[in-house]
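Peer 1: the sequence and its predicted three-dimensional model are supplied below.
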Amino acid sequence: MKKVIKIILVFFTLILLLFLTDVLWKSPSFYKTTKRHTLETPVMDMVEYKSIINEHRRPYIYEVTSKNKGKVIVVGVEHINDPSNAQFDSIRHYWDMYKPDIALVEGRMGFLFKWLQDPIESYGESGLTSDLAKRDNADLYTWEPTREDEIELMIKKYPAEQLAMFYALRPFYGIPKEERLNNPEEMLQQLIEERTDYEHLRHSITSWKDVDSIWKQDFPGDDWRDHSSAYGWPGYFQDIWNSSNLSRDEHMIHIILEQIDEGNTVFVTMGSSHAPRIENTLKTAIK
């Protein structure tokens, strides 16, 4: 028994050391803001963004500095996982130029074992930004709101049933089509159980059959199994998707403003659509 306990202690000590030396990564922590700023200029929504989607530069990079010397460097790039792509050189260049105090990344990411996994191949720009932050001992957070915080905002606008369907279907459509069509019902059922177990959403839908029934009634002629959200969401889901994006961007902006108020340099990476959409809001809010 003592030998077993000793082996367990050695194992957990090793795991702890791997975390402390940044060989093992956990997901970046969520950031809870302590105050909400008034945003004089609203974030550009996805409807307006469509008018510039094919026109703006990529990567989309800019800096905004406040009078107290706090600043933000916004780096909007494509969500790709090819380490040889030049956009990752841009991220390294601007990181080394500004030497930020805090990094904010898109997405919740997950665990990573650096001896076996490449941060970029696993998590794209968020992986590289996290790697740089760990290298230079900068603070690191995801700029995403917690799911609870997002639902708290969204439930004021939309019925629980519609939100539950959206939060289950959103990751479903992130699965490659050929993969999800192998067993769509089982995959969606698992996502329903994982993604709707929150206050306000719990038990609003419980089965893929609920989704199937509601979808057939609200969107006849379309099939949720092979629908592609890349071409837009049907009906009310498009409004929910737009509101979800806005709530995420606004949360990110409140984090940036709070850190800038403290005189810190913030480095934030994101998909290329977010960067131009928040630009005027940031430039108006940062004094």
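Peer 2: Ah, there it is.

Peer 1: CA only for contacts and neighbour counts going forward, please
Peer 2: Will do.

Peer 1: count of neighbours near I8?
Peer 2: I8 is surrounded by 12 other residues when neighbours are defined as other CA atoms under 10 Å.

Peer 1: quick check: which helices or strands does the helix or strand hosting it pack against?
Peer 2: Remark: I8 resides in helix 2-20, with elements defined by DSSP states H and E. Using 3 or more CA pairs under 8 Å, 6 or more residues apart in numbering; DSSP states H and E as the contact criterion, the elements in contact with helix 2-20 are strand 24-25.

Peer 1: another one to put next to it:
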Amino acid sequence: MRILVAASCAAFGAAVPAAGQAAAADPIAACADLLVPYADRAPAPEELPPLEISSATGHLSYFGASHSRDPEHPQFAAIRQLWEQRRPTVAFYEGPARPVAETGDETIRQYGESGYVRFLAQQAGARVERLEPSPQAEVAAMLERFPQDQVKLFYLLRETARLRERQGMGEAELKAGVGRLLQQANAMFGEQFGAAWTIDDLDAAYRRYWSEPAAWWQAPTRWFDPLKSSAETGGIFTNDVNRASSEFRNRHMYTVLATAAARGDRVFAVVGRDHVPAQAAALHCALAGAR
């Protein structure tokens, strides 16, 4: 198993293992084998420095963030300091392309670290690009591995848990919010998700798999931890879909960032902190030739 040693988490400049002779011909494709799968991964350490790698012509600054909407969180000062040091030509963000507010603090309150990197890019006139694959591409990849109803339930229940835990929504708010989400999902994914679901359909699908918790809006957050298996949490399949989704996203993120830095851009990206150690060895291999 390919395991990213603890030293790589603390000091990303360390050498990484060989990716094979094919790396010389297509290093980005060949070095993707060094992406760390969730089965081999530990949570990111609390002290996680930014990943800094120079290619022959470009540079990558990759910041692993905690998901926060608190402008006083020290990571936002660190993000701004790194931005001012590196003066990026392109910024990559995680999540959907939402607008930014008039100030940095208000942007953070509304959109967290993803919004903040877009705010900094707008202020500096840098290009902004999405770091993640399209939702349709991700769903297509999941449908190759899991039944349609499980994929639908995973995404709907994960968003339900996020709204409940991060925004403090109760039963009535969740039913209304997820009702709107179902309409959006039916429009966005069409044939991928099959027949359109209502709240009653969601309730029936949930009950086919779970009797505890009794209601779909109570789905616990542990069901969506990719570092745990569904057997450990009682999620039946949710952790496994989340793990597959995260690994698909990691490969896409790695490819996008390595391509941009290899073509000569000064690249700046902010992402959830656990993604960075998973991609670090592959990025070192592709950009710095550390193998």
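Peer 2: Arrived safely. Model, not experiment: these values are computed from the prediction.

Peer 1: now do the helix holding I8 of structure 1: distance to the chain's middle.
Peer 2: What separates the centre of helix 2-20 of structure 1 from the centre of its chain is 33 Å, taken as CA atoms, centre = their mean, to the nearest Å.

Peer 1: just stretch 96-116 of structure 1 next, same as before
Peer 2: Relative to the chain's own centre, stretch 96-116 of structure 1 is displaced by 13 Å; criterion: CA atoms, centre = their mean.

Peer 1: which residues in the stretch 51-200 of structure 1 form strands?
Peer 2: With DSSP state E, counting those that start in this stretch as the criterion, the stretch 51-200 of structure 1 has strands at 60-65, 71-77, 102-105, 112-113, 139-142.

Peer 1: okay, buried residues for the helix holding I8 of structure 1 please.
Peer 2: Going by neighbour count (16 or more other CA atoms under 10 Å), nothing in helix 2-20 of structure 1 comes out as buried.

Peer 1: got it, and stretch 177-190 of structure 2?
Peer 2: Buried positions in stretch 177-190 of structure 2, judged by neighbour count with 16+ other CA under 10 Å: 178-179, 182, 185-186.

Peer 1: show residues contacting that stretch.
Peer 2: Residues outside stretch 177-190 of structure 2 that contact it (CA atoms under 8 Å, 6 or more residues apart in numbering): 136, 156, 160, 193, 196-199.

Peer 1: and if we set it to 10 Å?
Peer 2: 135-136, 139-140, 152, 155-157, 159-160, 163, 169, 171, 173-176, 192-200, 202, 217 (CA atoms under 10 Å, 6 or more residues apart in numbering).

Peer 1: among the residues you listed, which ones are in helices?
Peer 2: Of the contacts of stretch 177-190 of structure 2, the ones assigned to helices by DSSP state H are 135-136, 139-140, 152, 155-157, 159-160, 163, 171, 173-176, 199-200, 202.

Peer 1: which among those residues end up buried?
Peer 2: Burial by neighbour count, judged by 16+ other CA under 10 Å, picks out 139, 152, 155-157, 159-160, 163, 174-175, 202 from those.

Peer 1: neighbours of the alignment partner in structure 1 of V151 of structure 2, how many?
Peer 2: The alignment partner of V151 of structure 2 in structure 1, by TM-score structural alignment, is L163. The tally of other residues near L163 of structure 1 (other CA under 10 Å) stands at 24.

Peer 1: repeat that for I52 of structure 1.
Peer 2: The burial metric for I52 of structure 1, expressed as a neighbour count using other CA under 10 Å, is 12.

Peer 1: show me the contacts for it.
Peer 2: Contact criterion CA under 10 Å, 6+ apart gives 273, 276-277 as the residues in contact with I52 of structure 1.

Peer 1: let me know the closest of those residues to V266 of structure 1.
Peer 2: Sorting the contacts of I52 of structure 1 by distance to V266 of structure 1 puts P276 at the head of the list, at 17.0 Å, by CA to CA.

Peer 1: so the closest one touches E48, yeah?
Peer 2: No. Between P276 of structure 1 and E48 no contact is recorded; they are 11.1 Å apart, counting by CA atoms under 10 Å.

Peer 1: more crowded one of the two?
Peer 2: Neighbours of P276 of structure 1 and E48, each counted by other CA under 10 Å, are more numerous for P276; the result is 22 against 10.

Peer 1: distance from stretch 236-251 of structure 1 to the middle of the chain?
Peer 2: Relative to the mean C-alpha coordinate of its chain, stretch 236-251 of structure 1 is positioned 12 Å out (CA atoms, centre = their mean).

Peer 1: check stretch 39-57 of structure 2 too.
Peer 2: If you compare the mean C-alpha spot of stretch 39-57 of structure 2 with that of the full chain, they lie 14 Å apart, counting by CA atoms, centre = their mean.

Peer 1: check stretch 198-213 of structure 1 too.
Peer 2: Relative to the mean C-alpha coordinate of its chain, stretch 198-213 of structure 1 is positioned 23 Å out (CA atoms, centre = their mean).

Peer 1: ends of that stretch, how far apart?
Peer 2: The first residue of stretch 198-213 of structure 1 is 22 Å away from its last residue (CA to CA, to the nearest Å).

Peer 1: M165 of structure 1 is in contact with H203, isn't it?
Peer 2: No. Assessed by CA under 10 Å, M165 of structure 1 is found out of contact with H203, at 11.4 Å.

Peer 1: residues of stretch 275-284 of structure 1 that come out buried?
Peer 2: Neighbour-count burial for stretch 275-284 of structure 1, counted by 16+ other CA under 10 Å, picks out 275-279, 281-282.

Peer 1: for stretch 57-65 of structure 1, same thing?
Peer 2: Under the neighbour-count criterion of 16+ other CA under 10 Å, stretch 57-65 of structure 1 has 58-61, 64-65 buried.
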